[in-house]
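K.L.:
I would like the atomic coordinates for the input below:
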Amino acid sequence: MRYAHAVETVRAAEGELMARLPEGALMQRAAAGLAAACRDLLGRTYGARVVVLAGSGDNGGDALYAGARLAGRGAAVTAVLLAPERAHRGGLAALLAAGGRVADEDRAAALIGRADLVLDGIVGIGGKGGLRPAAVPLAEAARESRAAVVAVDLPSGVDADTGEVLGDAVHADATVTFGTYKPGLLVDPAATLAGAPRLIDIGLGPYLADPQLEALQNADVAALLPRPEGSSDKYRRGVVGIAAGSERYPGAAVLAVSGALRGGAGAVRYAGPGGDAVLARHPEVLVSAGAPAGAGRVQAWVVGPGLGDSADARRAVADVLASSVPVLVDADGLRLLSPEAVRGRSAPTLLTPHAGEAAALLGRSREEVEARRLDAVRGLAARYGATVLLKGATTLVAEPSSRAAVRVNPTGTPWLATAGSGDVLSGVTGSLLAAGLSPLDAASCGAYLHGLAARLASRGAPLSALDVADALPTAWGSLSS
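P.N.:
Reported below is the predicted structural model:
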């Protein structure tokens, strides 16, 4: 599992650890790890041209000390101090003693243009809002240069706790973070600016309290996925019901069923008007043309993809919500439910909106949701008393409790932004619900498998939603090898 902690938690852990270490030891650990990461990126240190953008905080000190270590290995290191009178004295002295130099800001753009690596130590994890005006030209010069841009702990100008970007910010190729990941490194829009994150262990682990975010890794998902035993039959493996599709959108039914069949379900019951299309693709499905209530026994329901807003669609949503099994509500189904209907259920409910659907449920704009994804997914989970999977470039899963960590999905590819891919996700996640996983684990594992399948199916090229469904068994199998 990969964890991310809030700034307040990190600060408290740092305080506890520093009380047990000699003065300055913690910063030296961070600087050593940062310098090593920079050497890896450079390939060769001797003769490399490095520019350190140093602010007045501890991140500026980390950057200056790392610059000193690189200068000691033969790099030509120049520091640009954004607040010279408040620069970290020890870090600056170490840099100058190792042969580094200091340059005025009016020379910074030219130096950055010739650099092999730029270290962003402008603002630390406590920074709020975008970059200050004096730093904006430096961030722009770094972005336009051929240099590798390495952020110290977090790209300057992004919010460490929320992933918000409220102004200009540094665009990093890599971010070297210390002790634990920060939420802004894992959640868009900030995650897009962080490049490849690298965690340096500085000994904070024993002092860190509960995380704000967590991300499953291969081993975590493999341990959660249900697997048949010798005594298993199709019913013990889980029967998932799919109430999806309409005369106008029969393909949504096919896609949701495809995801469910390849998501481990022992059997799939389909209820709705898309039965002919479903059987043409999947003859093993149990099809009912009537309402979900008459479709037969299931262990979980998926309702909503391609359903429309007809009277039959409303009845389908009402039938499913009235059931005593876990329910996943997606797409059109989200427009046909109320917080009261969800809160009144005796069984768990999982909502899977994209940003536009989440905006409608929250009464916000899509832009607000995309800018504040953590706040949006938590707000939805609290309002509906349900687990919420918020789809997007970084998919988030939140439970109703404000104390529970939000899960962020690390798999996927931009090619996954294609019509019908969400229907496949609903199917595979619904099958995991039917197999007995909790809504949190079903949503997390479903998103993980879905993203992994997309990577395998795409390999850098366009793909269709059915391609993703067809790659699910390979993705599942890769977690067992």
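
K.L.:
contacts and neighbour counts: CA atoms only from here.
P.N.:
Will do.

K.L.:
please, where are all the helices along the stretch 301-450 of the chain?
P.N.:
Ranges of helices within the stretch 301-450 of the chain are 311-321, 339-343, 355-362, 366-371, 373-384, 421-434, 439-458, based on DSSP state H, counting those that start in this stretch.

K.L.:
closest one to Asp40 among those?
P.N.:
Asp40 lies closest, by C-alpha to C-alpha, to one member of the helices of the stretch 301-450 of the chain: helix 439-458, at 26.6 Å.

K.L.:
following that closest one, which helix or strand comes up?
P.N.:
Later in the chain than helix 439-458, the nearest helix or strand by DSSP states H and E is helix 465-478.

K.L.:
and this one, so I can compare the two:
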Amino acid sequence: MRTAYSVESVRAAERELMARLPDGALMQRAAAGLATACAELLGRVYGARVVLLVGSGDNGGDALYAGARLARRGAGVAAVLLSPERAHGGGLAALRAAGGRVSADADRDLARADLVVDGIVGIGGRGGLRPEAARLARAARESATVVAVDLPSGVDADSGEVHGDAVRADATVTFGAYKPGLLIDPAREAAGALRLVDIGLAPPAVADVEALQHADVAELLPRPTAESDKYRRGVVGVVAGSARYPGAAVLAVAGALRGGAGAVRYVGPAADAVLARFPETLVHAGPPGKAGRVQAWVIGPGLGDDADPLDEVLAADVPVLVDADGLRFLTPERVRARTAGTLLTPHAGEAAALLGRGRDDVEAARLHSVRELAGRYAATVLLKGSTTLVADAAGPVRVNPTGTGWLATAGSGDVLSGVTGALLAAGLPARDAGSVGAYLHGLAARRAAGPTGAPIRASEVAGHLAAAWRDVQD
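P.N.:
Alright, predicted model coming up:
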């Protein structure tokens, strides 16, 4: 599992480690890892042209010491000092001793650079870059490969928010532990490829943010035994679709069937369309309370403008996933009154409506928004988007690392609701069901899009869920 920790937690761990190490040893460890990563990106160090963008903090010191190591291997290294009077003295001396220099013409050096190292602002930075730093960052991006030290300058390490101009890196070398902002958009996109350098840090036992990997998902996947029947595997009820949107019902049922459900009970007006595609579905005209036994409900995809459909489903003493049109009828009071688990799966626009703010505000502050929603509704919230987040009232926020931009297609959310509902019915807690569902959904989309990427349909995502499941187990 990839775990990320707040700036406060990382700083505390650094202080504890530095108290046991010789002065400057921690910075040397970071610089050594940074220099190694830069050398690998360059391929050939001797004769390469490297420019360091150096701010006044420890990140600038890391960049200078790493530049000294590269200079000793034959690279031509120039340091652009954004605050010359506050540059790290030891690092600057080491660079000069190794044959590096302070740039007298930043624009000329950047135009000739093979690699630019961003050491402008560290993890304690707040707000965007100042105008001159922003100009240099743009020039670097246009001419060379950019490597960020610890995180791209101008992004918020704790939240992933970007307030103003920021460096856009091709790669980020981070030290000791991941920071939440490196895993969450919009900062994640600015970070490029991530590399974690071990400097001996001992972070706290509980992370602020975590991202599951194959092995974690494999441990959570439900597996039938010889004694299993459809009820032990989980029966999921699906209330979805309408005369206008019958396809939403078909896609939600597809996700549920391919997400491991022992059986799917469909309730709604799209029964003919569902049965034509999936004859194994159990259909009922409704209401949901008369449809038969289920271990979880999914409600909302494609319901349209019909009257409030939530009462019977929310009254059930089983987990409920509310998506799409079902979210329009939610209030915190209706959700808080439930005793069983509730999982809400909004996209940014739906989350904005639930929070009473603009969509852009939600997308700019995804981590804050998902936490606020989980607290306000006393529910688990899966916030869909470029980085899908899963949060509940306690524990780290989960960041989904799978997916592709091609997943932004009509009906993909209906498939996600179905597979996640099946996992709820199998007995996974809402936080795990949301995390595993999003992970499998993203893997299936990658398989559908192929290795080079191509347009996909939501039904193709559903069709690749079984293969994604096998990928995780293998």
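
K.L.:
that older thread, the helices of the stretch 301-450 of the first structure: which one's closest to Ala243 of the first structure?
P.N.:
Among those, the nearest to Ala243 of the first structure by C-alpha to C-alpha is helix 311-321 (6.8 Å).

K.L.:
what does the closest one rub up against?
P.N.:
243, 291-293, 301, 303-304, 307, 327, 333, 336-337, 341-342, 345 (C-alpha atoms under 8 Å, 6 or more residues apart in numbering).

K.L.:
one more pass at 7 Å, please.
P.N.:
Helix 311-321 of the first structure has contacts (C-alpha atoms under 7 Å, 6 or more residues apart in numbering) with Ala243, Ala291, Pro292, Ala293, Trp301, Val303, Leu307, Gly333, Leu336, Arg345.

K.L.:
what about the closest residue to His214 of the second structure other than its chain neighbours, neighbour count?
P.N.:
Excluding its sequence neighbours, the residue lying closest to His214 of the second structure (C-alpha to C-alpha, 6 or more residues apart in numbering) is Val472, at 5.1 Å. Using other C-alpha atoms under 10 Å, Val472 of the second structure is surrounded by 18 other residues.

K.L.:
now do the same contact list for Val472 of the second structure.
P.N.:
With C-alpha under 7 Å, 6+ apart, Val472 of the second structure has these contacts: His214, Val217, Ala218.

K.L.:
can you list the buried residues in the helix or strand encompassing the last one?
P.N.:
The reference is to Ala218 of the second structure. For Ala218 of the second structure, the element it lies in under DSSP H and E is helix 214-220. For helix 214-220 of the second structure, burial by neighbour count (16 or more other C-alpha atoms under 10 Å) applies to His214, Val217, Ala218.

K.L.:
tell me what that helix is packed against?
P.N.:
Packed against helix 214-220 of the second structure by the contact rule (3 or more C-alpha pairs under 7 Å, 6 or more residues apart in numbering; DSSP states H and E) you find helix 465-473.

K.L.:
mean deviation of the helix it packs on from the first structure?
P.N.:
Compared with the first structure after fitting, helix 465-473 of the second structure deviates on average by 0.5 Å (mean C-alpha distance after the TM-score superposition for the first structure).

K.L.:
circling back: out of the contacts of helix 311-321 of the first structure, flag the one nearest to Gly436 of the first structure.
P.N.:
Trp301 (12.4 Å).

K.L.:
got the contact list for that closest one?
P.N.:
Trp301 of the first structure sits next to Val240, Gly241, Ile242, Val320, Pro326, Val327, Leu328, Gly430 when contact means C-alpha under 7 Å, 6+ apart.

K.L.:
how about 10 Å then?
P.N.:
With contact set as C-alpha atoms under 10 Å, 6 or more residues apart in numbering, Trp301 of the first structure has these partners: 239-243, 268-270, 292, 320-321, 323-329, 349, 427, 430-431, 433-434.

K.L.:
kindly report the same for Ala434 of the first structure.
P.N.:
So Ala434 of the first structure contacts 235-241, 260, 264-268, 298-302, 325-327, 428, 442 (C-alpha under 10 Å, 6+ apart).

K.L.:
any idea how far Gly264 of the first structure is from it?
P.N.:
With distances taken as C-alpha to C-alpha, to the nearest Å, Ala434 of the first structure is found 9 Å from Gly264 of the first structure.

K.L.:
same thing with Tyr448 of the first structure?
P.N.:
Distance of Tyr448 of the first structure to Gly264 of the first structure, given as C-alpha to C-alpha: 14 Å.

K.L.:
wait, Asp441 of the first structure sits on Leu224?
P.N.:
Yes: using C-alpha atoms under 10 Å, Asp441 of the first structure is in contact with Leu224, at 7.4 Å.

K.L.:
okay, now the spatially closest residue to Val294 of the second structure that is not a sequence neighbour: neighbour count?
P.N.:
Once flanking residues are discounted, Val294 of the second structure sits nearest to Val235: 4.9 Å by C-alpha to C-alpha, 6+ apart. Val235 of the second structure has 28 neighbours, counted by other C-alpha under 10 Å.
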